[in-house]
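task: produce atomic coordinates for the following.
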Amino acid sequence: MTVTVGILYPGYSAEDDYPRLEGQLGGGVRLPLVHTLMREDAHRVDALLDVGGEDVLADGAAALAGHAPDAVVWACTSGSFVFGWEGAHTQVEKLAAAAGVPASSTSFAFVRAARALGVSRVAVAATYPADVAERFVEFLGRAGIRALTLTSRGIVTAAEVGTLGEDDVLDFVAANDHVDAEAVLVPDTALHTASLLDRLDERLGKPVLTANQVSVWEGLRLAGRTATAGLGALSRPQPVTE
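This next block holds a predicted model:
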């Protein structure tokens, strides 16, 4: 039986990770993607609040309806955690109501993926400006996940993040690990990581969770499907503790 996870993706940067991940999953999964409205490409709080606005996501859900998704994921980390813990919950509740199926966001996907792996101490390697990256750390803290270190690359636009090459991504993540971290979290769905999941885990010797990876895993979880390949450490997840 094929499972369909609808992806709502802001703008254009690393959306090609999703067909790649669909292929890596080995069949039985569809990941139709709708580009949601991005009035301004900026990792800045006001712009991100607009990117993740209720009207924008409702329009995206309507555009996905023809694909008959079993679940929908708002594939934008900063456009979800910037609303805060309660606001991000409200955001996905309204998205689920608009889509008529279970829904989540990348921010919650990071939390649930970390819990599935039994991880509570992490390093965060973020491409965002520092003030935005700090909000992600605060969001994780609400879930009992402690960031031992936070690195901010300071890139303002998703478009620029999407141009980073594989070697650059590998080196950036490896340089910003922490010896006591149980995993490294790499937020930003604008970053290409689908082809690097196993290499990242091998290079750091621990799980590396990236935004597009956890987004797909979360959608599959909502749809009742477990990945057995193609999602790095999350191909062998443990039960999630809510």
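
switch to C-alpha atoms for all contacts and neighbour counts from now on
Fine.

gap between the residue nearest the centre of the chain and residue 138?
Residue closest to the average C-alpha location in the chain (CA atoms, centre = their mean): residue 211, at 2.9 Å. Per CA to CA, to the nearest Å, residue 211 is found 17 Å from residue 138.

please give me the structure for this one as well, since I'd like to look at both together:
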Amino acid sequence: MNATSVMRSDEIVRFNDASATARFGLIVLATDMTSERDLYRQLPRDNVAIHVTRIGFENPTTPENLQKMAPRLTEAAMLLQPLQPLKAICYSCTAASVAIGDDAVRTSIHAGVGGVPVVTPSGAARLAFAALGLRRISILTPYTVPTTEPMAAYFTKHGMELCHVECLGLEDDRDMARVSDETIIKAAIAIDRSDAEALFLSCTGLPAINVITEIERRIGKPVISSNQASAWAMSRLGGLHDHRPAEFGKLFECALPDLAFGEAA
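Predicted structure coming up:
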């Protein structure tokens, strides 16, 4: 058996500038099939890295099951600690952020990874409407009525005026990830009301970014989706202020509102 001799190079090891890459953390449900793909599509690929960890979740998507994730958030966040510094961490579940509470989500993540800005899709959507200067909205969710009702109450509590709310009645987020473009477009147009200033398409599992610009073209109003709002907030927190992909709606033309993100999101 021939021995192999290994020698250390005398060359100096050089490193790329650590600040050249904007690094983000992403906490997704074990059943999530959409968030990672959507965020990578919306953020610039050359200088962004998304570091993903998953959190246990079992369907059906009910407020009770969503709340069960609360004690697991800190452990999930701890897996991202070695990757610091991170520009932001997104907890990619709209309904769970509402069921658990934005503040409670933020506190649990900070317990595991420190004071990194935390993005929730629900909080990012509120920031999106603030950036657009809009308050009257219609909401479409893929959930059942019992899971949609807390979503409506959340936006009402935070000062939004709801013109219409409708849901598709799905219980499994893996089914939500398979909803067709045609279905989303038709349902979004159907919930639009003359007094609504914008539409919100809830759920990070719903593949809505495909059709945002088409819906905006048809109704002549801004359309906000969970993954679009999250990507927009993350890009601005990451210093990507000039990142304005036209294919994902009017929101990317906006700056982040001049608010403390930890308070507003």
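
TM-score them against each other, please.
The TM-score (TM-score structural alignment, normalised by the length of the first structure) is 0.88; 234 aligned residues with a CA RMSD of 1.9 Å.

picking up where we left off before, return the residue of the second structure aligned against the residue nearest to the centre of the first structure.
The alignment partner of residue 211 of the first structure in the second structure, by TM-score structural alignment, is residue 226.

what of residue 136 of the first structure?
In the second structure, residue 136 of the first structure lands on residue 151 (TM-score structural alignment).

same check, this time on residue 17 of the first structure
By TM-score structural alignment, residue 17 of the first structure lines up with residue 38.

the helices in the stretch 101-250 of the second structure, which residues?
Using DSSP state H, counting those that start in this stretch, the helices of the stretch 101-250 of the second structure run over 102-113, 121-132, 145-157, 173-176, 181-191, 212-219, 226-237.

enumerate every residue touching the residue mapped onto residue 97 of the second structure from the first structure.
The equivalent of residue 97 of the second structure in the first structure is residue 80 (alignment by TM-score structural alignment). By CA atoms under 8 Å, 6 or more residues apart in numbering, residue 80 of the first structure lies in contact with 52, 74, 88, 91, 105, 106, 107.

from residue 136 of the first structure, how far out is residue 80 of the first structure?
Between residue 80 of the first structure and residue 136 of the first structure the distance is 9 Å, computed by CA to CA.

hmm, back to that, now the match of residue 97 of the second structure: how far from residue 108 of the first structure?
Counting by CA to CA, the separation of residue 80 of the first structure from residue 108 of the first structure is 9 Å.

ok, residue 153 of the first structure next?
Distance from residue 153 of the first structure to residue 108 of the first structure, by CA to CA: 22 Å.

neighbour-wise, which of the two wins?
For residue 153 of the first structure versus residue 108, neighbours defined as other CA atoms under 10 Å are more numerous around residue 108 (25 against 15).

aligned to the more buried one, what sits in the second structure?
By TM-score structural alignment, residue 108 of the first structure lines up with residue 123.

shouldn't that match be in contact with residue 262?
No - with contact defined as CA atoms under 8 Å, residue 123 of the second structure does not reach residue 262; the gap is 9.5 Å.

show me the contacts for residue 147 of the first structure.
If you count contacts by CA under 8 Å, 6+ apart, residue 147 of the first structure has them with 121, 122, 123, 124, 137, 140, 141.

doesn't residue 50 of the second structure lie inside a strand?
Yes - secondary structure of residue 50 of the second structure (DSSP: H, G, I helix; E, B strand; the rest coil): part of a strand.

burial count for the corresponding residue of the first structure for it?
Taking TM-score structural alignment for the superposition, residue 50 of the second structure sits opposite residue 31 in the first structure. Using other CA under 10 Å, residue 31 of the first structure has 22 other residues around it.
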